[in-house]
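> coords below, sequence missing:
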């Protein structure tokens, strides 16, 4: 099935997307995917608020990430076949309703159910990104043509992408990344007496990693995505390992070590993700939505796994257990990158 629609307001006189549309698409993608992480800064105080155990509260980020994984696997591929505008609108409404339900949840059961739906609906970000990529080259003609996957079966895509890029590399990094962020607020509350505002401020430090995206893109163009993935993997592993210093450095610089490590591993993970997207999209460019689905399903399954394992490690062995888990997972990703060369 091929669909088309007129969009004369999409482009300006130079044939590029209008600034207003760029801002709208960027805001929609950013705010929707941010809903996956709204609960994390308040996990330290959330349990007492709704009278839930630490283990139950730890399932909130896990179910949100798992819902996102299921959403991009089952819902994101629809963007290759149907009008993405309708899909984006429907998911936006569902996301708003789920967020409202989560905000008034009387107990942990309702909150967990809302978290799963939030993850499912937040995948509208995965519809916005391919839509923006499709709109840009078509805007000079004033219309957008939605395409369907041709030439490769989904099973072949799954085997080529999952086995080479996700299960061995991105999945491991996602485990480490999520294990850290899903337990940070609980640790800060227990060990440093800091509240949700402080935990949220650490998110701003991690957001500095977003600067890696344009840098990684330019480096991948000049040197190839393979080199970027190796550099990103090495930086990620080193940054997580540096968290082991928190328990041995003077108390006055412990929070600084966490901030520097967060910036480092987030930068490395973002760079690696951009490089892997370059490799994955090259498999079959007309199938961006399906390729996005395969890629990010693996990533967010890893994120959900990391949230669950991180919560378990924190409960059993404390913060050092989380650090060991994240470090080993990131070293595993680096080893996979070094010993196996993945061809696009």
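Yep, it's here. Because the structure is predicted, anything quoted here is derived from the model rather than measured.

> for the rest of this, base every contact and every neighbour count on C-alpha atoms.
Fine.

> for the chain, what spans make up the strands?
3-6, 143-146 (DSSP state E).

> now mean neighbour count and distance to residue 312 too, for those, in TSV please.
Putting those into TSV (neighbours: other CA atoms under 10 Å; distance: least, CA to CA, whole Å) gives the following:
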stretch	mean neighbour count	distance to residue 312
strand 3-6	12	47
strand 143-146	19	44
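
> out of those strands, the one nearest residue 296 is which?
strand 143-146 (20.7 Å; CA to CA).

> quick one: contacts of stretch 175-188?
Outside stretch 175-188, the residues within contact range by CA atoms under 8 Å, 6 or more residues apart in numbering are 40-45, 58, 61, 194-196, 199, 265-266, 302-311, 314, 319, 322-323, 325-327, 329-330.

> before we go on, here's another structure to hold up against the first:
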């Protein structure tokens, strides 16, 4: 193939109302293209955005023109990135969030923003739906701001079918790639919302009234408000928060319901790890006060939940008057068995 057939003409517009022609090899990198444009217009690469259709060309990530499905005689647009005047402090945007290599990703579009750029990784949530870390963070922040402490998938499919599957905080924390500041914000808000609305309180899935069980052993409960307004008793499952569709009082008839608080399954199935030399410790525990799940990451065995409760992650003994009962932060102690109840619901 002649060399000329490998050279593309790209039309770059957006500055001074003019269109500039850039000639470049079809196998060139995005960096090479942006550098050419920068040389042509005299503007540093970091202060301009280059767009092809709705996609921004990403500088410094070893991308090629072919990664954006570009072709000969494609049209590009330059957008200047303006600094604030009058000595204003420059707003430095955080770098894009990067998913762990072992996170399962998907090519399906983001369920909320409909982002479908193949260069933008989207995590596959436990319910199977796709979302980017940034969208997941923003969505969950909105739930927390509205007083929620449970994260549920908002996906609406064909026939207006609502997913509504619950995501644990552990899943959200990992797939939203929360920063240290975001973790603090999330955990504090979850605890505040839970202590205010939780502690054995749920929302009726139909009328959304706050409800509390008279007998905490009951799985099948009746909402008096829905029953009075409909003229028929409305029964729902306390654990999965769906209408009770079966008979009896133990199994609600919903396929997705395990008949127990979903946190108990997480506590049973969590991985084991070594903490301060003590092997086979559960990696996840429920706070002794508020019931929030806490995952041990590293360092000492002493935990301080955002609700204020302090306890040992290994033996589960609470601190007394500011002192831990099982010795110093790095001393071995006896492993408490896997928790079989959620403390706040006892």
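Great, that's in hand. Predicted model only: the values in this text are computed from it and were never measured.

> what's the TM-score here?
Once superposed, chain against chain, the TM-score is 0.21 (TM-score structural alignment, normalised by the length of structure 1); 122 aligned residues with a CA RMSD of 6.7 Å.

> in TSV, list the strands of structure 1 along with distance to residue 296 of structure 1.
Formatted as TSV, these follow (distance: least, CA to CA, whole Å):
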stretch	distance to residue 296 of structure 1
strand 3-6	25
strand 143-146	21
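
> how about those, which one is nearest residue 231 of structure 1?
That would be strand 143-146 among the strands of structure 1, by CA to CA, at 35.4 Å.

> next one: the closest one to chain centre, how far?
27 Å (CA atoms, centre = their mean, to the nearest Å).

> helices or strands up against that strand?
strand 3-6, helix 124-138 (3 or more CA pairs under 8 Å, 6 or more residues apart in numbering; DSSP states H and E).

> at 6 Å instead, please
strand 3-6 (3 or more CA pairs under 6 Å, 6 or more residues apart in numbering; DSSP states H and E).

> ok now the strand it packs on, how far from the chain's centre?
Using CA atoms, centre = their mean, the offset of strand 3-6 of structure 1 from its chain centre is 30 Å.

> give me the residues contacting it.
Residues lying outside strand 3-6 of structure 1 but in contact with it, judged by CA atoms under 6 Å, 6 or more residues apart in numbering, are 143-146.

> hmm, back to that, which one of the strands of structure 1 lies nearest to residue 65 of structure 1?
strand 143-146 (28.0 Å).

> just give the number of residues close to residue 40 of structure 2.
12 (other CA atoms under 10 Å).

> got the buried residues for the helix or strand harbouring it?
Per DSSP states H and E: residue 40 of structure 2 is located in helix 30-41. Within helix 30-41 of structure 2, the residues that qualify as buried are 30-38, counting by 16 or more other CA atoms under 10 Å.

> after it, next one along is what?
strand 48-52.

> mind giving me the packing neighbours of that following strand?
Judged by 3+ CA pairs under 6 Å, 6+ apart, strand 48-52 of structure 2 is in contact with strand 75-80.

> list the buried ones in the strand it packs on?
75-78.

> farthest-apart pair in those residues, please.
75 and 78 (10.3 Å).

> and the contacts of strand 3-6 of structure 1 as JSON lines, adding distance to residue 186 of structure 1?
As requested, those are exported to JSON lines (distance: CA to CA, whole Å):
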{"residue": "143", "distance to residue 186 of structure 1": "49"}
{"residue": "144", "distance to residue 186 of structure 1": "46"}
{"residue": "145", "distance to residue 186 of structure 1": "47"}
{"residue": "146", "distance to residue 186 of structure 1": "45"}
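
> between those, which is nearest residue 116 of structure 1?
Looking across the contacts of strand 3-6 of structure 1 and measuring by CA to CA, the closest to residue 116 of structure 1 is residue 146, at 29.1 Å.

> hang on, the earlier thing: between the contacts of strand 3-6 of structure 1, which is closest to residue 96 of structure 1?
residue 146 (26.7 Å).

> relative to residue 156 of structure 1, how far out is the spatially closest residue to the closest one that is not a sequence neighbour?
Using CA to CA, 6 or more residues apart in numbering and skipping the chain neighbours, the partner closest in space to residue 146 of structure 1 is residue 3 (5.4 Å). Computed with CA to CA, to the nearest Å, the distance linking residue 3 of structure 1 and residue 156 of structure 1 is 25 Å.

> do residue 86 of structure 1 as well
For residue 86 of structure 1, the distance to residue 156 of structure 1 - CA to CA - is 29 Å.

> and if you look at residue 21 of structure 1?
Counting by CA to CA - residue 21 of structure 1 and residue 156 of structure 1 are separated by 35 Å.

> and those two? Which one has more around it.
residue 21 (14 against 10).

> wait, a helix at residue 191 of structure 2?
Yes: under DSSP: H, G, I helix; E, B strand; the rest coil, residue 191 of structure 2 falls within a helix.

> that one: neighbour count?
20.

> ok, now residue 259 of structure 1?
18.

> what's the answer for residue 229 of structure 2, then?
By other CA under 10 Å, neighbour count at residue 229 of structure 2 equals 10.

> picking up where we left off before, make CSV out of the buried residues of strand 75-80 of structure 2 and add distance to residue 221 of structure 2.
Converted to CSV, the buried residues of strand 75-80 of structure 2 look like this (distance: CA to CA, whole Å):
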residue, distance to residue 221 of structure 2
75, 62
76, 60
77, 59
78, 60
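
> buried residues in the host helix or strand of residue 274 of structure 2?
Assigned by DSSP H and E, residue 274 of structure 2 belongs to strand 272-275. Neighbour-count burial for strand 272-275 of structure 2, counted by 16+ other CA under 10 Å, picks out 273, 275.

> what is it packed up against?
If you count contacts as 3+ CA pairs under 6 Å, 6+ apart, strand 272-275 of structure 2 packs onto strand 278-282.

> what's in contact with the strand it packs on?
272-274.

> which SSE is immediately downstream of it?
strand 284-286.
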